[in-house]
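J.: please find the sequence and the predicted model below.
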Amino acid sequence: MSASGDTESRKGAIPRTAKLEEPTLLSAGEIDVRYLKLLILRGKNAMANYYGMRRRFRGNEYGPPPIIDERDTDATTASEQAGDSELSSSADGLEPEERSGGFGTAGGGGRGYFRPGPKLGALSRKILHPEYPERDQPHKMKKDKKKKSAEESKGADSSIWGTSDMYGNTVDHEAYVEHAMRDFVLYVIFLVIANMITFGVLDHAYNYYANTLSDIITNTPFETPLGMTKTFNEIRNVQQIWDFITKVLLGVLYEYGSDHARTIRMGKKDDVLVLFENILIGVPRIRQHRVRNDSCRTSTFFKDLFSTCYNYYSDEQQDREPFGMKQPTAWVYAEPDADSAHYNGKISSYGGGGYMMNITNDKVYTKNWIQELIDYEWIQQGTRVVFIDFTTYTPNTNLFCVVKLVFELPPTGGVIPTAHFYTMKFLRYVNTWDHFVLGCEIIFLCYIVYFTMEELQQIMSLKEEYWYSSWNILDVCILIIAYFVIISACIRYVTVATGMKEKVDNIRTLTHASFDNFVHVQRTFNTAAALLSFLVWLKLLKFAALNKSVALILSIFGRVKFELIALTLMMFTMILGFALLGN
């Protein structure tokens, strides 16, 4: 080969003798081999090794060459042969196996270094198909990228606390799918256990128990002195309160139904039974709160007509002085006990204590006592609320029903009646199913510890990026509510365990057993558990997003979230405006 020919081939261009009538496109193999020749001629062997260029053209790895236009065959062949001669002369520094094998086919020649069809090299793939940069990669590049991915996810792989969120920015999709499926299975188990804790203790008799007592007490009609028929919810004045107590409440407690079907009767060992199967714990109690007659100021125009003024109820304006007959306990103020709790009514918030009277098991004695309260006007102008409390328990279903009847008397006059029937299970671990729920609670505690370590690992791995994801914020909220559920459950257990014996001892006495504190801690636990259940079900959408259709829907909501918030605020403002100013 002449020196001029060497110069032409060394430049890697089409020979000057070749006359092309129109420009031709190089094949993918030609682009790769010319780039390889250029690297070797410039002494860039390290770069060639890095991109795996030498290894790519060994043997018949890429099969026969692609079809090239016949018009360009002679020119292309001449250029490649010249390039091959230079390539062989520059291969002195190659390893023996690379020098012997060359870059041709296994048959010892030809153009075996060309890629067939759609298979492209590193350079040509990025040039011709930039939208698929990870497709059809050489072995060394795949190996390097896997090594890089392993280094990026080293922290996640080395710990059992690793999650799919740690693989969001890596190319290790297999690890992402593996951890996503593991997270999904663990979360489904946690979802079942969380709902078991929330709803597993509920009995089908809950609603029936409360509705039966509510229907008997609030829907039983009574006749007023004016000849009108009223029910509990239709009470509007003080006289109707007394009519309800004497004609409905005492009738329900003492003589409802026949002798064999009385609502309350003396059972074995003088136990009081309600609705045949329910034990009345303690005795019912009536109490009231009053305000002082100087709790507000009267206008100067009406001072001659109204010498006293009774304001809305508050603890600062509460009256604690004896009144009326000034005899205990209905006419003398009694301090609240440890079991009493505040009650948030429709008008004000009321504390424990007050002027109170217990209803005894003797019907005649109780009626005479109540008539004395009526005669001496126990409910007066300063009275702001009257409570009637009692509690029943059915051993057949291990359920308590705490009844609270409230009559609020606003300063404007009238009466606002309210009835509450709390059916609850204070003694949680009695039968086999209760102990199964206890096991679920223990597993729930283990899950919360595991999820806490998992979230801490994610925070250490992702740092500030952790807080950019709304799903991570939801995880933190779930953990906070879960710990609140655990704390409230412990408080409830300690409260019931330490106070239940005293309540049970009041069954055969004339002492009232207050369950206000029990109801408060149980309702706190129920509210927290219900909120936790809602958030746990909400997070299920994160795993549902693995489905393309669900992911598309969630992405649509994500793009219009600000518009949805604006629409919600607008609708809330309109509804609030109509509610406040519409009437």
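T.: Right, received. Where do you want to start? Here the structure is a predicted model, which is why all the values come from computation and not from measurement. Residues are numbered from 1 along each chain as shown.
J.: hey, let's count contacts and neighbours off CA atoms from now on
T.: Will do.
J.: separation between residue 182 and residue 188?
T.: 10 Å (CA to CA, to the nearest Å).
J.: what's the answer for residue 480, then?
T.: Using CA to CA, one gets 19 Å for the distance from residue 480 to residue 188.
J.: okay, now the one to match up with it:
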Amino acid sequence: MEGDEPTVDKTAPDKSRGGCGKLIRIAFGMSSTTMFYYTKVLMDLFIEAESKDGVSFRSITSVEDFWKFTKGPLLDGLYWDKWYNGQDLPPSTEGYIYYENKLLGVPRLRQLRVSTNSCTVNSEFASFITDCYSMYTIDQESKEAFGPYFGKKTNDTALLVEFPATGGAQPSWSFNTVKLIRYVTDFDKFIMGCEVVFCIFILYYIIEEIIEIFATGLKYFADFWNVLDIVLIGMALICIIFNVHRTVTIVERLGDLLNDPGSYANFVALGFWEMRFNNIVAITVFFAWVKVFKYISFNKTMTQLSTTLSRCAKDLLGFFIMFFIVFLAFTQLGYLLFGTQVNDFSTFMNSFFTLFRIVLGDFDFHQLEQANRILGPIFFMLFVFFVFFVLINMFLAIINDTYSEVKSDMAKQTDVFIMADYIKQGYAKFRDKFGFRREKLEGYEQILAGDLADKKMTVSEWKEELQKTGFDEGDIDETFTKFDVDGDRILDVAEQKHILQELQRLQ
């Protein structure tokens, strides 16, 4: 009688491996490390470059500074008329930045204004204040003509200077380095092939999930992994639709630009959505890797990890509710106490992430103490005590306690099929296929004809003798279980004769 071989769904990883692999190739194929350096070069050109008066875009604080930058570094960066050696550039190189980067269309300077009296002046100050300007919003934007009008268009590289009603100037900037023309090189065409295969995979998964939903009904959505599959398919469909839309739109926009090179190339909306597309692809790849946890039961160590997380999920949920109640309380306290003096607490979000940095050991205690000599140190000590010493250690205790239980339970399991056994079985089949079977059979015969012949043989004796001849533990346990008919973990004389008969038959 043959013993039962441990069973495992060996095809499950292969089912998602192809789709995940194609997704990773697509995600990394459309990005490049040169994008970072390209962005840095443009930032150095437009943000860090200084005028003759020492004004850079970053240092703009007034209207005068704005015009010094505009007439100096901005125009010099957009229009290059000299080589590095001072010679004049030929007309054929007109419209290039850093001699190699073509400026599509023309740059555009846009002004947005707030309507006069867009806010209400308090009656007590009405005699002193005649005009009131609200913060800029689309609703408050002035639509009155104040010069040539070019429409609501901005540049893909946006340099923004805000002149608030309080005076001064606040510069900000945005650089979106994207690859809008996708299929140029041979590698790009290879990525296009991966995208086609990926679409086929998604179509297959959609059909498979629909069949499974009809077969299981609402129970389908009770499984976390099934919900994750739906999320992955939905995000993949969004990526596919946008990819097609982006390709078609780029062809149309470039065609219009080639017909009228002096027009403004409005790629701002397309660049914005291209960045969102890249974000969705990144999140999709992340979820695809999370799905790998579904198949890590092949490995005992990884099984302990996944089982620990699933067992303590409810405890962690309750802990996180309590944690964020305390954490948000300290966030609001820090914002209200130090928001007017400390930059790290100037907004609620800044305060929120500053406290996370304190948990990780990145903080500036001197700023808190300088803002308030009494409340600053008290706030810091209370936060460290309640969050770091109490809550964080409670979190670790939940994980550690659950892990100990899981490890204890798994130690009692003897028939768990792990990845090591899977590899050993594959290696054994390889040896058998290429002529190593006779060597194994002769080893078995030597043991049965040796000193232990015609005697009862325990599992420990069986292992000890076979290990001397070079057999691995997986083969030993497999053979013993197969021929131990009564399951008493002892090979009696009858069972040994059965082994010899089987060996003779195999030869």
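T.: That came in fine, so what should we check first? The model shown is predicted, which means the values in this text are computed figures rather than measured ones.
J.: list the TM-score for the superposed pair.
T.: After superposition, the two chains reach a TM-score (TM-score structural alignment, normalised by the length of the second structure) of 0.61; 335 aligned residues with a CA RMSD of 2.7 Å.
J.: from the contact counts, what lies against the longest helix anywhere in the second structure?
T.: Longest helix in the second structure by number of residues, with DSSP state H as the criterion: helix 224-259. Packing partners of helix 224-259 of the second structure (3 or more CA pairs under 8 Å, 6 or more residues apart in numbering; DSSP states H and E): helix 186-216, helix 268-290.
J.: and those helices: which comes nearest residue 179 of the second structure?
T.: helix 268-290 (8.4 Å; CA to CA).
J.: matching residues in the first structure for the closest one?
T.: Taken onto the first structure by TM-score structural alignment, helix 268-290 of the second structure occupies residues 516-538 there.
J.: stretch 180-187 of the second structure too?
T.: Using TM-score structural alignment, stretch 180-187 of the second structure pairs with 426-433 in the first structure.
J.: again, but for stretch 214-233 of the second structure
T.: Stretch 214-233 of the second structure covers residues 460-479 of the first structure once aligned (TM-score structural alignment).
J.: and the contacts of that stretch?
T.: Residues from elsewhere that reach stretch 460-479 of the first structure (CA atoms under 8 Å, 6 or more residues apart in numbering): 155, 166, 448, 451-452, 455, 458-459, 532, 535-536, 539, 542.
J.: mind putting these into CSV with distance to residue 490 of the first structure and neighbour count?
T.: Listed next are the contacts of stretch 460-479 of the first structure as CSV, based on distance: CA to CA, whole Å; neighbours: other CA atoms under 10 Å:
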residue, distance to residue 490 of the first structure, neighbour count
155, 36, 16
166, 34, 22
448, 15, 18
451, 20, 18
452, 19, 17
455, 24, 19
458, 29, 22
459, 29, 16
532, 17, 23
535, 22, 16
536, 21, 22
539, 26, 17
542, 31, 15
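J.: closest to residue 413 of the first structure among those residues?
T.: In terms of CA to CA, no member of the contacts of stretch 460-479 of the first structure lies closer to residue 413 of the first structure than residue 532, at 42.5 Å.
J.: might one say that the closest one is in contact with residue 480?
T.: No. Between residue 532 of the first structure and residue 480 there is no contact under CA atoms under 8 Å: 9.3 Å.
J.: find me the equivalent region of stretch 238-251 of the first structure in the second structure.
T.: Going by TM-score structural alignment, stretch 238-251 of the first structure lines up with residues 63-76 of the second structure.
J.: again, but for stretch 41-55 of the first structure
T.: Taking TM-score structural alignment, stretch 41-55 of the first structure hits no residues over in the second structure.
J.: what about that stretch, start to end distance?
T.: Terminal-residue distance, stretch 41-55 of the first structure (CA to CA): 17 Å.
J.: can you check stretch 120-135 of the second structure too?
T.: 12 Å.
J.: got the contact list for it?
T.: Contacts for stretch 120-135 of the second structure (CA under 8 Å, 6+ apart): 114-119, 140, 164-165.
J.: go again with 10 Å.
T.: 113-119, 140-141, 164-166 (CA atoms under 10 Å, 6 or more residues apart in numbering).
J.: only whichever of those residues are buried, select them in PyMOL.
T.: Selection of buried members from the contacts of stretch 120-135 of the second structure for PyMOL, criterion 16 or more other CA atoms under 10 Å:
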select buried, resi 113+114+115+118+140+141
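J.: save the contacts of stretch 120-135 of the second structure as a markdown table, and put in secondary structure too.
T.: Putting the contacts of stretch 120-135 of the second structure into a markdown table (DSSP: H, G, I helix; E, B strand; the rest coil) gives the following:
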| residue | secondary structure |
| --- | --- |
| 113 | coil |
| 114 | strand |
| 115 | coil |
| 116 | coil |
| 117 | coil |
| 118 | coil |
| 119 | coil |
| 140 | coil |
| 141 | strand |
| 164 | coil |
| 165 | coil |
| 166 | coil |
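J.: ok, of the contacts of stretch 120-135 of the second structure, which one's closest to residue 83 of the second structure?
T.: The closest of the contacts of stretch 120-135 of the second structure, once distances to residue 83 of the second structure are taken by CA to CA, is residue 113, at 38.8 Å.
J.: the stretch 1-150 of the first structure: helices as residue ranges?
T.: 3-10, 28-41, 45-50, 53-56, 73-89, 96-101, 122-128, 139-152 (DSSP state H, counting those that start in this stretch).
J.: possible to save those helices as JSON lines with mean neighbour count?
T.: Compiled in JSON lines, the helices of the stretch 1-150 of the first structure are given as follows (neighbours: other CA atoms under 10 Å):
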{"stretch": "helix 3-10", "mean neighbour count": "14"}
{"stretch": "helix 28-41", "mean neighbour count": "20"}
{"stretch": "helix 45-50", "mean neighbour count": "14"}
{"stretch": "helix 53-56", "mean neighbour count": "20"}
{"stretch": "helix 73-89", "mean neighbour count": "17"}
{"stretch": "helix 96-101", "mean neighbour count": "12"}
{"stretch": "helix 122-128", "mean neighbour count": "16"}
{"stretch": "helix 139-152", "mean neighbour count": "15"}
